[in-house]
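*Asks:* build me a model:
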Amino acid sequence: MKFDRRALLGGAAAGGGLWALQALLPAWAQTDSAGLRADLPTLTGPDIGLTIGRTPFTVNGRTGQAVTINGTLPAPVLRLREGQTVRLSVTNTLDEDTSIHWHGILLPFQMDGVPGISFPGIRPRETFVYEFPIIQSGTFWYHSHSGLQEALGHYGPIVIDPAGADPVGYDREHVLVLSDWSFMRPHEILEKLKKSPGYFNRQRTTLAGLLDGSDRMSLEERRMWGSMRMDPRDILDVNGSTYTYLINGHGPAENWTGLFRPGERVRLRIINASAMSIFNVRIPGLAMTVVQADGENVRPVEVDEFQISVAETYDVIVRPTEDRAYTIVSEAIDRSGMGRATLAPRPGMTAEVPPLRQVPNLTMRDMGMGSMDHGAMAGMDHAAMGGMAHGSASPDPASGDGAMSMAGMNMRDPDNAPPDMEVGVGVDMVSMDPANRLGERPTGLETVPHRVLVYTDLVSLQPNKDQRPPSRTMEIHLTGNMERFMWGFDGRKFSELVEPIRFERNERVRVTLVNDTMMAHPIHLHGHFFELVTGGPAGHQPLKHTVNVAPGGKVTFDLTADNPGDWAFHCHLLMHMHAGMFNVVTVRPLEGAAS
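*Replies:* Purely as a prediction, here's the structure:
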């Protein structure tokens, strides 16, 4: 059923039945005398039709062509309920194949929507019907897994209401889809990155910044970074030099506005549907209580800012008590731009938009030297730092000359690489001392004077279903070569016909992801949730389907491989996935198959 709430309410009002109809609507859809309402197009019911095509899209007064679903960017909200079965008929009007992946949804692998892995894809002018039971609740999203269509607007939100009482109490909600948009075609962006990985970085350190101190680096630090042929401002591959940052399809000047009544508890369902952008989110003057991560309820934790990586979702409760507007800020982590929206009691109200904050600098910890503090680089020997890039060893600190031994940082030395890692042209760095950074404030938020969410703050509201100890461990390295813009797992790109990652059905495995690069990687596993090993309360590890692995860091999670089939496992930075950081997770035996 296509649910056009505005038309439905208008017809009911004309017939005098508005208030009677109100009682039939869920709280999120109800209006009131102030005209407050859900304002994203919404589809619900057991049968939903979706049409993928090309639609003009205008932002900042300029128009381009987007790939859309039902003609909107973002696509309509799919409002479902736990316990129902849904049939989604997807018609492709493009001149190329397409697909829809239901991100974070637990379903049979044949319905997962990844061409070449779980189904063939949807050919031009054909319709594919996805059908699956809804066995969970929370905030999720959907997007293309074909080519680079996701970067062109092919994404939308999913909200699944629980079958029973919702443990989160709220009076009103808004869905906030964060994304990035460029009038440069994504294939051209990828081509430029392959030719010059720093093409979009207009925020490099400069001589003027050194002289006036604005770069916040000493001359010796600058020389060290230069010796390593590395850039301390290389934080996002693609950024505000070409991207406009959107909230619900609106650019900053267009100011999407969500309404509230002072004193209400407002639930914000925040989804990072961008192609390549990690955001720091805050609402100046308004505290946020995180109640859900990746669609899973967590014990409430009050913060003033949080980082949301690509493909993650966070639900927060805010309670604005004043009769004024508040600015919602989604600032790119390299501070090259921001998305901006407003919460207000009445349309047309605005609040002050804060300026972009200073550009962060990467540190020794981002280079995989986790035991060193942020100022350690300044005291290191210049020749030693050069050896990190060229493979030469410098004197050991024990020799008394104050320099560090860098032999362990030789970027492509097979003797220093972990077992099973393919060390070739696709690997330009092996972290010497990767650190568990789950409890650290994320990039750019290390010193802000307010409360910042870290992964170790997340505690599952309900006990973990499987509390067996892992039967084995596995280590997977996230690898790359920045100069060649090559990415992979364990030194191999997916195109090199790598072996799938294999699990026995219902096997319990402890997996450690080691980031051997200086870029963050949001790693997503289809068809499953995993439990982050945070050191928090036993049996209440937070469940995630996507986790951001910090530069030079490592993340450990426990996985119960309980969903049989073939599943995509990849970095959710779209260009990284297409450049090779992708593999298949195979869970066997399948239903009805012999062991």
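*Asks:* going by C-alpha atoms from here, please, whenever you check contacts or count neighbours.
*Replies:* Noted.
*Asks:* what ranges does the stretch 451-595 of the chain have for its helices?
*Replies:* Using DSSP state H, counting those that start in this stretch, the helices of the stretch 451-595 of the chain run over 574-578.
*Asks:* to compare with the earlier structure, here is another sequence to fold:
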Amino acid sequence: MTDQSHPAAPLDRRGLLKAAGAGLSALALPWFPGWAQPVSAGLATLPELTGPDVTLRIAHQMMMVDGRPRHAIGINGTVPGPLIRLKQGQTARLTVINELDEDSSIHWHGLLVPFHMDGVPGVSFPGIPAGGRFTYEFALQQAGTYWYHSHSGLQEQMGHYGPLIVEPDAPDPVAADREHVILLSDSSPIHPHMIMRRLKQMGGYFNYQKQTLFGQLAGRDQKAAERAAWGGMRMDPADVADVTGATYTYLVNGHGPAMPFAALFKPGERVRLRVINASAMTTFNLRIPGLALDIVAADGLPVRPVTVDEFQIAVAETYDVIVRPGDDRAYALVAESVDRSGMARAVLAPRPGMMPVFPALRPRPLATMKDMGMGGHNGGGHGGSGHDGVGAAACPPEHAAMGHCSPAAPAAPMDHGMRDFSLAPPTVRRTPTVQSISPMPVDRTGEPGQGLADVGHRVLTYRDLVSATRNPDPRPPAREIEIHLTGNMERYMWAFDGEKLSEVKAPITFRAGERVRVTLVNDTMMGHPIHLHGHYFELVTGHGDHAPRKHTVQVQPGGKLSFDLTADAVGDWAFHCHLLYHMHAGMMQIVSVRPDSDRAA
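*Replies:* Now for the predicted structure:
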């Protein structure tokens, strides 16, 4: 057994400062718990465990965020949990000991494992009881950047997550001189059940960036017609995120912005950053001013390198990035929350103690009519486009007559709640969970993400991603299904097709080996990171048999997105929004892949 974990040594704040004064602050001390690392020097790293045998202990603990203590759930005494480094082709054996007074679990996010090792209580196994243990055992099929987290209750919000890297069994196709894990997360001193309670009481409880009367009268925020439309729908265009910097501190590897994590480099090196969004609720926009970012992998799998200056990373996505810092200076790594209510900060520097100038938060974005599914109508910014690459709003009648594009649908009349069910397919139930129906949803995979249309530099889009290798199954889909992402912000209810998980009578069923096109339609004004367990799928973005393969995908507000799926893993799998409180409120279903002999009706 090669478990390299260490027990957490007791250390008070005075002892820590004394140690720092003795010169230990320039070192990473792996035997200290994460909250006690000498973060002022900026060199603390996550403890690392190597396989194939690893032991993980889940327990309550305290953590420090920018010098202030708060209650957390940690793994082996650290928040985030230790970095687990495994090898492709190994059979990993991960023993999890639950020292909590409640059930727990670990899901290996993005790893292709047998369904009974997937770690979702009530779906793939019963969970790990209080005081109990469970050994996960599975072969490692793929290499890349992944992470792990609890799938029990709201434990993930309290720190129950960590990074996981699988090294390739052949020479790594991504050449780098050194690498750093950049694990983004959000942390609140408020207990997650209290956060959920406040959201149920008022969906915009944490939105402190609402439009002011002065701003509206001055015309700073929106055009008059658009302001009137939003008022008629009783919705706030500043509701871009529902849990915000009003309660969150945004972290990099457990470090808050006042005591940022620092990663070292030598000028001229190729540095690989394994970026993981392990937050509960926060979409981040990440950039390093002064450095180009070469995206070389998405969700663990290699893509053809694409150079950008910024990219949006949804909850539960991972991106591998190559940077080449050539100057002998410190660089600021900043990850703004999508609503720009706060940012995670880190330092990339050639020597300890160097600090860059961090940029200020940019002005907050506002949702548009396009974000409400009104296509190009009063939407502003980029026009949406369908799979033919031509936006509906930009399709003149003569082109439509020749079949070159689809004409824009007439704007549908809306009541104040936009609950015009004549626009919805029969699969969407008429329930209070459906606050709105998108009249003209458009494919937004060619857009950079909410708030990034006019930043003045290169921003990644899903259409920029091209798989580095040919897809394993190039067959066209044999059938298609459409799933609507629905919600009611006023009552904080979230669902697929208007049905919360507790109301669903049957799973989404696929036959083993069949090829299916799934189209996700976002009927809400928020982006949703949708994750399918146990599978990769290919985004339909015009790249044929080199379509990018992902397991988590952000569906932009008022947008739609299609992916092709080969149902190649028999079993029951979780399918859900990875915004933790959305999933907890019901935005989850079960996908059941059955042997071909068990044909469903």
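*Asks:* would you check the span in the first structure matched by stretch 188-208 of the second structure?
*Replies:* Aligning stretch 188-208 of the second structure against the first structure (TM-score structural alignment) gives residues 182-202.
*Asks:* and the matching stretch, which residues are buried?
*Replies:* By 16 or more other CA atoms under 10 Å, the buried positions in stretch 182-202 of the first structure come out as 182, 183, 186, 189, 190, 193, 194, 197, 198, 200, 201.
*Asks:* so the last one is in contact with residue 239, correct?
*Replies:* In other words, residue 201 of the first structure. Yes: at 7.3 Å, residue 201 of the first structure and residue 239 qualify as touching, with contact defined as CA atoms under 8 Å.
*Asks:* what does residue 216 of the first structure align to in the second structure?
*Replies:* By TM-score structural alignment, residue 216 of the first structure lines up with residue 221.
*Asks:* and the end-to-end length of the match of stretch 188-208 of the second structure?
*Replies:* 16 Å (CA to CA, to the nearest Å).
*Asks:* try stretch 350-363 of the second structure
*Replies:* Stretch 350-363 of the second structure has an end-to-end distance of 31 Å (criterion: CA to CA).
*Asks:* how close does the residue mapped onto residue 514 of the first structure from the second structure get to residue 530 of the second structure?
*Replies:* In the second structure, residue 514 of the first structure lines up with residue 521, judged by TM-score structural alignment. Residue 521 of the second structure is 11 Å from residue 530 of the second structure, where distance means CA to CA.
*Asks:* any common contacting residues for the two?
*Replies:* residue 555 (CA atoms under 8 Å, 6 or more residues apart in numbering).
*Asks:* so between the two, which is more surrounded?
*Replies:* Remark: of residue 521 of the second structure and residue 530, residue 521 carries more neighbours, 27 against 23, as counted by other CA atoms under 10 Å.
*Asks:* contact partners for the more buried one?
*Replies:* 441, 482, 483, 484, 485, 555, 558, 559, 560, 561.
*Asks:* closest to residue 226 of the second structure out of the residues you listed?
*Replies:* residue 558 (15.9 Å; CA to CA).
*Asks:* what is the burial count for that closest one?
*Replies:* 30.
*Asks:* now check the first structure for the residue matching it.
*Replies:* Using TM-score structural alignment, residue 558 of the second structure pairs with residue 552 in the first structure.
*Asks:* for residue 328 of the first structure, see how far away that match is.
*Replies:* From residue 552 of the first structure to residue 328 of the first structure the distance is 30 Å (CA to CA).
*Asks:* likewise residue 555 of the first structure?
*Replies:* 30 Å.
*Asks:* quick one, which of those two is more surrounded?
*Replies:* Neighbours per residue, other CA under 10 Å: of residue 555 of the first structure and residue 328, the larger number sits with residue 328, 26 against 22.
*Asks:* wasn't that one part of a strand?
*Replies:* Yes: checked against DSSP: H, G, I helix; E, B strand; the rest coil, residue 328 of the first structure lies within a strand.
*Asks:* find the residue closest to the equivalent of it over in the second structure in space, skipping its chain neighbours.
*Replies:* Aligned counterpart of residue 328 of the first structure in the second structure: residue 333 (TM-score structural alignment). Nearest residue to residue 333 of the second structure, sequence neighbours excluded (CA to CA, 6 or more residues apart in numbering): residue 288, at 4.6 Å.
*Asks:* the one you found and residue 336 touch, don't they?
*Replies:* No: judged on CA under 8 Å, residue 288 of the second structure makes no contact with residue 336 at a distance of 11.3 Å.
*Asks:* which one's more surrounded, the two?
*Replies:* The neighbour count for residue 288 of the second structure versus residue 336, taken as other CA under 10 Å, is higher for residue 336 (23 against 19).
*Asks:* which residue sits closest to that one, ignoring its sequence neighbours?
*Replies:* Closest to residue 336 of the second structure by CA to CA, 6+ apart is residue 343, at 4.2 Å.
*Asks:* just residue 119 of the second structure next, same as before
*Replies:* In space, residue 119 of the second structure is closest to residue 107, 4.4 Å off (CA to CA, 6+ apart).
*Asks:* list the contacts for the alignment partner in the first structure of the one you found?
*Replies:* Using TM-score structural alignment, the equivalent of residue 107 of the second structure in the first structure is residue 101. Taking CA under 8 Å, 6+ apart, we find residue 101 of the first structure in contact with 112, 113, 114, 142, 143, 144, 145.
*Asks:* hmm, 10 Å instead?
*Replies:* 111-115, 141-146, 155, 526 (CA atoms under 10 Å, 6 or more residues apart in numbering).
*Asks:* all strands for the stretch 301-450 of the second structure, in order.
*Replies:* 301-308, 310-313, 318-323, 331-337, 343-349, 442-443 (DSSP state E, counting those that start in this stretch).
*Asks:* pick the most deeply packed of those.
*Replies:* Stretch with highest mean neighbour count among the strands of the stretch 301-450 of the second structure: strand 442-443 (a mean of 28; mean count of other CA atoms under 10 Å).
*Asks:* quick one: it to the first structure mean distance?
*Replies:* The superposed strand 442-443 of the second structure is, by mean CA distance after the TM-score superposition for the first structure, a mean 0.3 Å from where its aligned residues fall in the first structure.
*Asks:* excluding covalently adjacent residues, which one is nearest to the spatially most central residue of the first structure?
*Replies:* The C-alpha lying nearest the average C-alpha coordinate of the first structure belongs to residue 310 (CA atoms, centre = their mean; 1.8 Å). In space, residue 310 of the first structure comes closest to residue 272 once its chain neighbours are excluded; the distance is 5.3 Å by CA to CA, 6+ apart.
*Asks:* can I assume that neighbour is in contact with residue 309?
*Replies:* Yes: counting by CA atoms under 10 Å, residue 272 of the first structure does reach residue 309; the two are 6.7 Å apart.
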